[in-house]
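[1] Would you be able to build a 3D model of this:
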Amino acid sequence: MPAPQTADSGLFVFSKELFRRWTYQVFAPGVLLREKYNAFRELLRFDDACLELIAAIEDIHYGQAAVDWARVVHLARRLRISVEEMVARLTRLSPAHHLDLPEYAKKVDFYVQMALDVPAGDMAPPFVVPLPEVAGDAARAGGKAANLARAGRLGRVAVPPGFVVTTGAFRYFLEAGELRPKIDRWLRRVDLARPNELAEAAAEIRRLILGARLPDEVAGPLAEAARALAVGPDGEPLLLAARSSAVAEDGRASFAGQYESLLDVPPDEAATAYLRVVAGKYAAKAITYRVLTGYADEETPMAVLFLPMVPAVASGVLYTRDSADEDAPMAAYAVPGLGADLVGGATTPERLALSRRPPHILLDRHTLDAPVLPEAAARKLAALGLALENAFEAPQDVEWVLGPAGALTVLQSRPMAVEGAPAVAPPPRPDVPPLVVGGGRASGGAAAGTVRFAATVLDVADIPPGTVLVTPTLPPALARAADRLAAVVAVAGSRAGHFASVARELGLPVVTGVEDAFHALAEGAVVTVDADAGAVYPGRVASLLARPRQNRPSEGSPVAERLGRLVPLIAGLTLTDPASPDFAPSRVKSLHDIVRFAHEKAVTEMFSLVGPGARGLASARKLKSHLPMTMYLLDLGGGVFESAAKDKELRPDQIRSAPMWALWSGLAADDTPWPEGPPITDDTAFDQTSGGIFASDSKHLASYAVVSDLYAHVMLRFGYHFTVVDALCGPAESQNFVNFRFKGGGAGYEQRTLRLSCVRRILTHFGFTVRTSGDLLDASLARVPEHLVQKRLAMLGCLLAATRLLDMRLSGEADADAWVDRFLARTDR
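    Model (predicted):
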């Protein structure tokens, strides 16, 4: 391992580099210039990588990409390395300048690392603790166990005995098996837009966990506690339930049905059950839900709650308040026996409405066959629910069991997402009769999309975004597709199911009890689902879709808060004017600032005169033209006609480089639509604070081109917006290419991305392969004939002129569509 670099060692390296440069400049200037140009090209390569990574992180921050936090950490690490490499290349280019940049870059990097940090958490024993000892201690026991233990302390609420394998045991298990780095390598691949990769990552992580050895420090106390819990009050043997109890579960987010819980576990199989529940943390549906609700994996360590199996005559769920109306009745959902089918969304339960005020009168009962929950038990259940609501100071979702002797046992109590009253919307037009009426409101709201039948959807990847899914039941696994669904229409299921809870958190409309759903709705048809009214209409019904939608579930989440701190340190840009005295290392506040500074100073260094007579390489010369921009050309050989070899300035007609001339012909064509700038009288100030083209003759604000006879690398400065064109244009078709990069602008993020969509559509029309991320676009065209390269470069020149300040002029999608149509009408002629 190399020794850490001290200030003295850094000075030695700098002095050595400076001496080497001086030696080359005196005795071998050609070698120095080649090395300088190689360092410049490497710096540009890292500059490209930095801009891609910044754009990818901005995409995540602005909600355009839903990924695991491990991916953010991975992208930021790659960015930090690339920034460090840029600084190193700038030092090679200009060893006597910007000596303080590395130190200021280290300070920014330190703050970035702090913003990325997620506290590791405790892994100290004891790893197995009795349930009563963890009351309210969600950090150690997870939300489910902590809430249940707290409920047991109320005295009037019966809860089973049990014990918890703590979150510390989970962390110790990962540490002992060296699993955390392996898990993170898979999680950083998680992007909800790529469900197949998510499924692969989930499967591999579960395989790692199930194949790992449970440390003796956990396995021993677990086995002992399981044997003790499996003996009933009269000495009879009992089976156990192993239930997930992760941190954040049953809290701000419910994680309802997303983790695995096991029933009827023999005590000698407790260790195997523990590993299965831990592995359930990494099911594809659980990862999807965690990403959508904005938690990092480290923020949701898994505790496991072990309880004895409780005999059940009936079981179900109680909602202590089923709407935002404080006088709304309580709602009890009941099924015979154990309630797995109820919470799993596979059955339609009995529903009872009870008054909130004692003595909790039974107001209504909907049952399919004979009553399941006796009225007396229902009223007692309502009293328990109200006690829990008062204790937790929030409406509660209570899971309960009714025993053979009529005793009620509470298995779970968690805060519930309370919806507002069903929206009262203007009725659809009389000419829009509903396709479905009389459905149940499992999760409110309205949305439109294309009907897909669950029977024909074999995988999440087969579900296009904007799908209205028609399904026989509401299994919790549907949460894995939540980001792709517009709405759900189900034959069976209820508000009491786990997926219904998740849907309410995510703002996803769900209608249940539609027995003829597969006949009333046609696959492939566009429909509008009004879950508040339990109806489905053909087409898009504007009056229903005009209702305000619920905020994204990730807003205000731990990940959102960290991104809010991280993104300014990564993507913020304060160094905007290279000619300003504030354009200095001491002013950098973000990695983007460092990238901008290194790029600008590298360009300045590369295109400055090199020694007396510019030995070894032609110096950059200004290109004189009528265009509202300043450009300098650096000829690598054959890029300009020999007659211009001694000219201090160049005219466009002296350009010999085939790709450069083609690009310039588009920029300077008589019909090229160079737009007028906005009506601002102080043009200098505007150039410094907007996305306009800098008109100053300063080389700091100019565009540059490195050219040869067949090659051109062009960097066009458009204020906050810049572009790079890299092209080879010659008779060898297999070698020809055009690479194009477009980023930035002076307007807000939405306007910049709107302009980017215009550029993308035009480039796609002309055969380019295009990739966008945030406000960054990359496009390429390869292996095409020489004449086609020239035509496409001319089109690019016209496009670059036309997009000047376009981000500030576009007000919406309609403007963008009209602008694209006008451009294509002009250039397709």
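[2] CA atoms for contacts and neighbours, from now on please.
    Will do.
[3] need the helices for the stretch 101-250 of the chain, in chain order.
    Assigned by DSSP state H, counting those that start in this stretch, the stretch 101-250 of the chain shows helices spanning 101-116, 138-152, 167-176, 180-187, 195-210, 216-229.
[4] one more to line up against the first:
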Amino acid sequence: MNVISHELVDTMMKAEIPPIMIEDIFNSYDSLQNQAGRDVKLALRSSAVGEDTRSSFAGQYRTILNVSKNGLLDSYKAVIASKYLPRALYYRISYGLLDTETPMAVAALEMIDSAVSGIVYTEDIEALDSNIMAIHSIWGLGELLVGGKISPDIIDVKKNQNPKIIRRQIGSKSLKMVFSPENSTETVPVDDEKQGLNSLDDASALLLADWGMRIEKYFKEPQDIEWCMDSDGRLFLLQSRPLRLERPDTKPLECKFEDIENNVRVSGGEMACPGIGAGIVFRLDRESDLENLPEGAVLVARNASPNYVTVMNKLNAVVTDTGSTAGHFSSVAREFGVPTLVNTGVATTRLTHGNDVTVHADGRAVYDGIVQQMLESPCAQRDLLSDSPFVRKLKYVIDFISPLRLTDPQAESFVPEGSRSLHDIIRFVHEKAVQEMFHIGDKRIRKLGGAKKLISEIPMLFYVVDVGGGSRQNQAGKKAVMMDDILSIPMRAVFKGLTHPEISWAGFTHFDWAEYDKIAMSGGIISAESAMFASYAVLSHDYLNLNLRFGYHFVILDAICGNTAEDNYILFRFSGGGADMDKRMLRANFLSGILDRLGFKVNIINDLVDGELKGGEKKLIVEKLDIVGRLLGATRLMDMYLKDSKMVKNYVEEFMNGRYHFASVEM
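    Now for the predicted structure:
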């Protein structure tokens, strides 16, 4: 991605801005300068579709400060090109946003020579629904705060009709960013005496609190507001975006743990994103080392840079020396659900590169080793990008693909017009294809090119069509093949079961056949002379599609039995019979009981039984097909003598114990 990013940025920086745009840019600048009556410096910042919404893009695009007229064009291109920086590309792609969904403009704002800058969170991210807002402030321009390079002062304000300051925290404001004489910015040390002073006075804090409450009320949700104060003490609001907060649907979890024997390596800091994460420490000395970060690491760094977004998918947790819950990286961490602890002051000195640690962000603690008790807690669960465009698109796609409404082939709604999803279409096509397979045996099998009569031990008319590798190659010109000539693995497995020694293919005398004169001859087996009712198989070395007709009931078996386990399967369908519906349904329950024992997923509708077995090594599939063959042989006329569900249950047990002949024995 870095290479692609470099090429894209380089191409854009070398591109020529259309003359008409150059004219408009300079005319607008001159108009702004005339209104101000003085030289104007600008802040050029991105203004992309989707930015500062639910997907904040916080810190992913460039902002260029203190730009004069001479630097406008290059700065404009640099901001536009930042859409293709590695961090911005990773963020956008992770969120599932297309390039065309995030067109970018550049906003040009008059620079304010900020004496103090900061951020207002209109809700406390560490204590939701506490009715407290947090005001963060630093000396100078705000870039060091949002960039995670400095720890700010924090003022907590109780929100009510008369806001009240309830807590102050002084940050280590050792640096500040200011304008430089060269029409740019520079970072300089803060005077020692100012480092320990509050950067924001009470009156200004309360005014910001009032503005924050009004903005929150207007947008009807908590806000993340950037502000600044000029050297004359005037406050300015720079922007407001939604403050991403995940409120649990139920009572918040109590993420407290007792009897933890692991040593605490780091204690304190600020929780930028809640949660628990564990892994090997990767201590970052240079940002260029990010490319070496391993999967599942705990990133330990001096500051909380927005550039870390490029490795978010590898991180189990983040711990930094400096930074703020109001920084850009903290916003992104919450969006990605990565447990993050900032402003610990000591992370890089106390956590050793390569050691395992467990980070409990809610408890503001880092423990030696992997604390399994914590990782197994519900508090460790992460909800990654749950409201991202990617997830919303995925939900839309799933809603379009997955719902199944066409469930009953007998229903009037089971027509093409009744389809409301791809699943419906597939279900309809599959059902009609199976029905066609089911009826194709009614057609003269001789019409199938290459069909050969199969000579076997079973007294029934049977044809096979070899589509490649299913029989010996010396069969040219022959009208019939012997079972010994069949090479198809699934076909041989089924016939091995059908011809099991315990299965009798002799005529049955247990029943009064005068009462069942519609049943086919030969004890329910189709007459060998009746080509009209022949069975057939389409086969290859690893494949079988078998269509069997036993009198008035029918069987379809479709199977692959190859070397790739995940490609193997068995599909089974059984329907019909010569008895009344109640008895046919008893036989369906018997078949279902056996198939369920064999690991099939089974579905029954009246006397129709569908079974599906997906995946399995070749040996396993062969064994299952053998047993299915025995099952078919054992159940030819079972609908005639099954009487009740108790008998069905007993027959299932008998079959699984190796009994395959039931006609003359009543249970």
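[5] re the thing from before, of the helices of the stretch 101-250 of structure 1, which is nearest residue 508 of structure 1?
    Nearest of those to residue 508 of structure 1, taken as C-alpha to C-alpha: helix 195-210 at 19.2 Å.
[6] For the closest one, what is the distance to the chain centroid?
    19 Å (C-alpha atoms, centre = their mean, to the nearest Å).
[7] same question, stretch 248-264 of structure 1
    With C-alpha atoms, centre = their mean, you get 23 Å for stretch 248-264 of structure 1.
[8] once the structures are aligned, where does that stretch end up in structure 2?
    Mapped onto structure 2 using TM-score structural alignment, stretch 248-264 of structure 1 covers residues 50-66.
[9] Show me which residues of the matching stretch are buried.
    50-52, 55-66 (16 or more other C-alpha atoms under 10 Å).
[10] what about the residue of structure 1 most remote from its centre, is that helix, strand or coil?
    Residue farthest from the centre of structure 1, counting by C-alpha atoms, centre = their mean, is residue 643 at 55.7 Å. Secondary structure assignment for residue 643 of structure 1 (DSSP: H, G, I helix; E, B strand; the rest coil): helix.
[11] Now do the contacts for it.
    For residue 643 of structure 1, the contact set (C-alpha atoms under 8 Å, 6 or more residues apart in numbering) is empty.
[12] ok, so what distance separates it from residue 704 of structure 1?
    21 Å (C-alpha to C-alpha, to the nearest Å).
[13] mind listing the helices for the stretch 451-600 of structure 2?
    489-498, 521-524, 581-597.
[14] try the stretch 451-600 of structure 1
    With DSSP H, counting those that start in this stretch as the criterion, the stretch 451-600 of structure 1 has helices spanning 498-506, 517-520, 542-545, 558-571, 591-606.
[15] so of the ones you listed, which one's packed in deepest?
    helix 498-506 (a mean of 25; mean count of other C-alpha atoms under 10 Å).
[16] Show me what that helix is packed against.
    Contacts defined by 3 or more C-alpha pairs under 8 Å, 6 or more residues apart in numbering; DSSP states H and E place helix 498-506 of structure 1 against strand 440-443.
[17] Could you tell me where the strand it packs on falls in structure 2?
    Strand 440-443 of structure 1 lines up with residues 270-273 of structure 2 when matched by TM-score structural alignment.
[18] returning to that earlier point: take the helices of the stretch 451-600 of structure 1 and lay them out in JSON lines including distance to residue 636 of structure 1.
    Shown next, in JSON lines, are the helices of the stretch 451-600 of structure 1 (distance: least, C-alpha to C-alpha, whole Å):
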{"stretch": "helix 498-506", "distance to residue 636 of structure 1": "58"}
{"stretch": "helix 517-520", "distance to residue 636 of structure 1": "69"}
{"stretch": "helix 542-545", "distance to residue 636 of structure 1": "60"}
{"stretch": "helix 558-571", "distance to residue 636 of structure 1": "34"}
{"stretch": "helix 591-606", "distance to residue 636 of structure 1": "12"}
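[19] corresponding residues in structure 1 for stretch 587-595 of structure 2?
    By TM-score structural alignment, stretch 587-595 of structure 2 lines up with nothing in structure 1.
[20] Now do the same for residue 332 of structure 1: its match in structure 2.
    In structure 2, residue 332 of structure 1 lands on residue 135 (TM-score structural alignment).
[21] Now the residue lying closest to its match once chain neighbours are set aside: which helix or strand?
    Leaving out its chain neighbours, the residue that sits closest to residue 135 of structure 2 by C-alpha to C-alpha, 6 or more residues apart in numbering is residue 120, at 4.5 Å. Taking DSSP states H and E as the criterion, residue 120 of structure 2 maps to strand 114-121.
[22] about what we covered before: the match of residue 332 of structure 1 contacts residue 156, doesn't it?
    Yes. Contact criterion C-alpha atoms under 8 Å: residue 135 of structure 2 and residue 156 qualify, at 6.4 Å.
[23] and these two? which has more neighbours close in?
    residue 135 (28 against 23; other C-alpha atoms under 10 Å).
[24] got the contact list for the more buried one?
    Here residue 135 of structure 2 is in contact with 118-121, 154-157, 205, 209 (C-alpha under 8 Å, 6+ apart).
[25] Relative to residue 247 of structure 2, which of these is nearest.
    When the contacts of residue 135 of structure 2 are compared against residue 247 of structure 2 (criterion: C-alpha to C-alpha), the nearest one is residue 121, at 15.7 Å.
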